[in-house]
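Trainee: Dropping the sequence and predicted coords here.
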Amino acid sequence: MSDGSSTDALVGILRREVAGLPAGARLPSSRDLIARHGVGPVTVSRAIAQLAAEGLVVTRPGSGTFVAVRRSRPGSQAPDTSWQAVALAGRPQAPGGDFGAEPGGTDDTSATAPAGTISLAGGYLHENLQPVRALGAALARAARRPDAWRRAPAVGLAPLRAILARQAGPGVRPEDVLVTGGGQGALSMLFRAIAAPDSPVLVESPTYPGALAAARAAGLRPVPVPIDEDGLRPDLLADAFAMTGARLLYCQPTFHNPTGTVLPPDRRRQIVDVARAAGAFLIEDDFARHLGHGRPVPPPLVADDRDGTVVHLTSLTKPASPSLRIGALVARGPVMGRLRGMRLVDDFFVARPLQEAAVELLSTPAWDRHLRTLGTALGERCAVLSGALAQDLPDWVPVRIPAGGLHLWLRLPEPLADGAVADAARVAGVAVNAGRRYFPAEPPAAHLRLGFAAAADQADLVEAVRRLAAAVVR
């Protein structure tokens, strides 16, 4: 009998024996196996190695060979991953791991919602609001470029950086721009680059849940700073810096998510001045710059910043498509060097074809036409949703009718609870966002965020409110 056939025969015998033994049981020694089966030491060694490769046994030098923990139960179709609880012991759970797990907690309902569900929970445009034809044409033109598949620079393509610099303001240079793969990854990079673990980071209350998840994943402690009808309050911000010693502020000055507030000009200057006086960075999340409802949008905070206090974050995913994963960071000074270094560690560069497509899209008249059409459509949808609420749920009054963005922010009348309403809405075929996840600490009241951009059309918005009213009354 050849060595190969002897090994195969012994593997088969031992595999059957292992199947009948409990996890952790010790197999006979190599000497015993040689004597019992009349094979050589090489055959035994190869057989044990084969079983170890299959995950059936583990070898411990000096102790012997033992039956491994079984990864699946005999006769079960589902894998048994309970062993991972031990392997992951001592490692803290990722703060974003349950992002969206609460009722009404996710922005992406497409994969889990039953057929017929109307989404008021989305953070992106419905496909019929996206510039699908312009995107397709831009991607086709980009793919025809002879260098389309070459490696892109770590900082991004020069033409794209120039376009994004112009959008950020006259004081921003292309070399101040770092192209990123969308906004969420850039936000995660910023938190890790700027603040040390266990440091406080000041945030508006309420604020974007993705920012809270990213901050906590970076080991930071979000500290709430209340807002009023005009947004972040400079006096309370100064107090928060003084009390916490924070060196980082995250805020959304334009069409704040979820409330829709826009910081007025005087407060915009004060907020930057307060951060500068504290020796702190200010992360300006400008996700909604292209989502105005036809009215002029204030210039970004970074446009008037000269000493690197403001780090500006923008993205094309909101006004274009969730799959156009192109964003940008604008930063000056040593922090930009740190961000470039992190880019090389995280992902090297953003895919060149996607960057080339973004250049093509932003360089054509079709982009400006899309933004004008989008602004009109969003304004109309906002009015339709507000009107439907006033008719069918008059006690659900929006905190404000926003002049831009994708959402209405509602304070629910007592004794309604946001989680219970979100559950009832889901049963009625409507996806909404419960308000509790937007607060870094205990929410002062029950709120809902209702989006008007993810539904297919205005009729769906009216129908969604009708379903909500019937669900709550029931």
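Mentor: That came through fine.
Trainee: Please make it C-alpha for all contacts and neighbour counts, starting now.
Mentor: Fine.
Trainee: Pull the distance from the longest helix seen in the chain to the chain's centre.
Mentor: Assignment by DSSP state H gives helix 365-392 as the longest helix of the chain. The chain centroid and the centroid of helix 365-392 are separated by 25 Å under Cα atoms, centre = their mean, to the nearest Å.
Trainee: Pull out the buried residues from it.
Mentor: For helix 365-392, the neighbour count (16 or more other Cα atoms under 10 Å) marks 367, 370-372, 374-379, 381-386, 388-389, 392 as buried.
Trainee: before we move on, what about stretch 278-295?
Mentor: 278, 280-294.
Trainee: In what element of secondary structure is residue 5 found?
Mentor: Assigned by DSSP states H and E, residue 5 belongs to helix 3-19.
Trainee: Who are the packing partners of that helix?
Mentor: Helix 3-19 sits against helix 41-53, with contacts defined as 3 or more Cα pairs under 8 Å, 6 or more residues apart in numbering; DSSP states H and E.
Trainee: Give the buried residues for the helix or strand just after the helix it packs on.
Mentor: Later in the chain than helix 41-53, the nearest helix or strand by DSSP H and E is strand 57-60. Residues of strand 57-60 classed as buried by neighbour count (16+ other Cα under 10 Å): 57-59.
Trainee: ok, and here's another one to check against it:
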Amino acid sequence: MSDDSSTRIARHLRSLAAAADAGTKLPSTRALAERFGAGPVTVQRALAQLVAEGVVETRSGAGTFVRKRQAAVAPVDVSWQTAALGPERPGMPTIGSSMRQIPHDSIAMHSGYPEAELMPLKEVRSGFARIARRDDAFTRPPTAGLPDLRRWFVDDLGADGWRDTDAVITSGGQAALAATFRALTTPGDAIVMESPTYWGAIAAARQAGLVIVPVPRTDGAPSASDLDDALASSGARLAYAQPTFANPTGDVWSPTQRDAVLAVARDHRAFVVEDDWAHDFAMDGPAPAPLISTDRDGHVIYIRSLTKSLSLSVRVAALIARGPARARIENALTVSDLYVAPVLQAVALDVVSRPAWRTHLTRLGRALQGRRDALVGALAAGAPMIEVTSVPRGGLNLWASLPAYAADGNPTDPDVVAARALSAGLSIAPGSEWFPAEATGPFVRLNYAAAGPDRYDEAVGILLRSL
């Protein structure tokens, strides 16, 4: 029945596309499901077939459209590249599922970003309009970034003793991470990481040819003794961490834990890369002061991005550090990127310098809190066997533990669960992507900021059926 329905839906869409101009919007998945009496999986199977054929294209958040007809292309032979490239380098990074493109009407809980309605789009549009009238927005900036924007990032630390010359503006937090790993290590070096941790940091370390030494979180943070052992045994001089609202778990280091980790770094003359990705996503009170605010000797390399809280189109972040390490990182960024577009820097500064920015952050915190509580409630009511052991006080995600065993008696595989959920219209991130070594259990990460509460019950139902 499903295959027959899928064939009929695909035939119907082909006929619509053949009679329409390129760019014409086609019926939604819901409309097709109702017309043909089919489920969303059947409709998505038909759409996937037409996408593969080049008949239609899907645009996230917009719908399905007739694709522009491609001119015939002569066959291309790239088989020579097999010999030219040789074997794939060990440790090549895997791109996390949070970057996946999905059908527009799927429930997007895999994403690493908030949905558009949580962002200050009105203020960003106004910022672009104002900045576009300024000639200096089209002049090459210093490689380290606009001085006033660097000063804003430094001042927003809320700590004394920092200067705008300690900051470097980067094209998003990922660029800052990759440049830091390249600049401060050589291939084959070790790097210590919390486990689980951000997939992008794992990928950047592997791309730099580093050996990742994982340390577990003990009560939300790596213990001083585990960190000491990891640095001593591996010879690593670089550790990557998220002390505040860690991705994916939401953990927050206590002041005592922060002091202990920093003390270990000093003892080993090591650097701690502090990824403050969720600085703007506090919900239950203000975010703790960053680790760097108590560092005076250049052990902490601090990264903070505005991309998720300001606009996906304004990929602007800052890296703050002291001494030769900062100079090396700036050189690495200059070689790879030259500089960040001055228009984007100026727009970012325009938006965050206005009173509306603080209003936006207050409103954002309330909205995230409501979504977090709604998803926690939906899981408790609809799938109590899926456990959220720690409700985060900030960030965008829930880290959920699945039952140890599936209905068939086999151990639960989060990748299989995620694949089943995706075929049913729910996109989630399997927990395996967030471990730099073996996973310690079956987990999934659910982004409550990327999908609205009106779909949480539906999402929980799909997740339950996917176990």
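Mentor: It's in. Quick caveat, the model's predicted, so the values are computed rather than measured.
Trainee: ok, the buried residues of stretch 278-295 of structure 1 vs residue 119 of structure 1, which is closest?
Mentor: residue 291 (18.8 Å; Cα to Cα).
Trainee: What lines up with the closest one in structure 2?
Mentor: When structure 2 is aligned by TM-score structural alignment, the residue opposite residue 291 of structure 1 is residue 281.
Trainee: correct me, but its match touches residue 394?
Mentor: Yes: contact status for residue 281 of structure 2 versus residue 394: in contact at 5.3 Å, counting by Cα atoms under 8 Å.
Trainee: contact partners of the top strand by length along structure 1?
Mentor: For structure 1, the strand with the greatest residue count under DSSP state E is strand 221-228. Taking contacts as Cα atoms under 8 Å, 6 or more residues apart in numbering, the residues outside strand 221-228 of structure 1 that touch it are 198-206, 212, 215-216, 232-233, 236-237, 240, 439-441.
Trainee: coming back round to it: quick check: the match of residue 291 of structure 1 vs residue 193 of structure 2, distance?
Mentor: Note on residue 281 of structure 2: its distance to residue 193 of structure 2, by Cα to Cα, to the nearest Å, is 23 Å.
Trainee: For burial, what's the neighbour tally of the counterpart of residue 327 of structure 2 in structure 1?
Mentor: Matched by TM-score structural alignment, residue 327 of structure 2 corresponds to residue 337 in structure 1. Using other Cα atoms under 10 Å, residue 337 of structure 1 is surrounded by 12 other residues.
Trainee: Could you do residue 229 of structure 1 as well?
Mentor: Neighbours of residue 229 of structure 1 under the rule other Cα under 10 Å: 13.
Trainee: if I line the two up, what does it land on in structure 2?
Mentor: The alignment partner of residue 229 of structure 1 in structure 2, by TM-score structural alignment, is residue 219.
Trainee: show me the contacts for the closest residue to residue 206 of structure 1 other than its chain neighbours.
Mentor: Nearest non-adjacent residue to residue 206 of structure 1, counting by Cα to Cα, 6 or more residues apart in numbering: residue 439, 4.6 Å away. Residues counted as contacts of residue 439 of structure 1 (Cα under 8 Å, 6+ apart) are 205-207, 209, 224.
Trainee: Helices - which of the residues you listed land there?
Mentor: Counting by DSSP H, the contacts of residue 439 of structure 1 contribute residue 209 to helices.
Trainee: check which helix or strand covers the residue nearest the centre of structure 1.
Mentor: Closest residue to the average C-alpha location of structure 1: residue 184 at 4.8 Å, with Cα atoms, centre = their mean. Per DSSP H and E, residue 184 of structure 1 falls inside helix 183-194.
Trainee: Buried residues in that helix, which are they?
Mentor: 183-184, 186-193.
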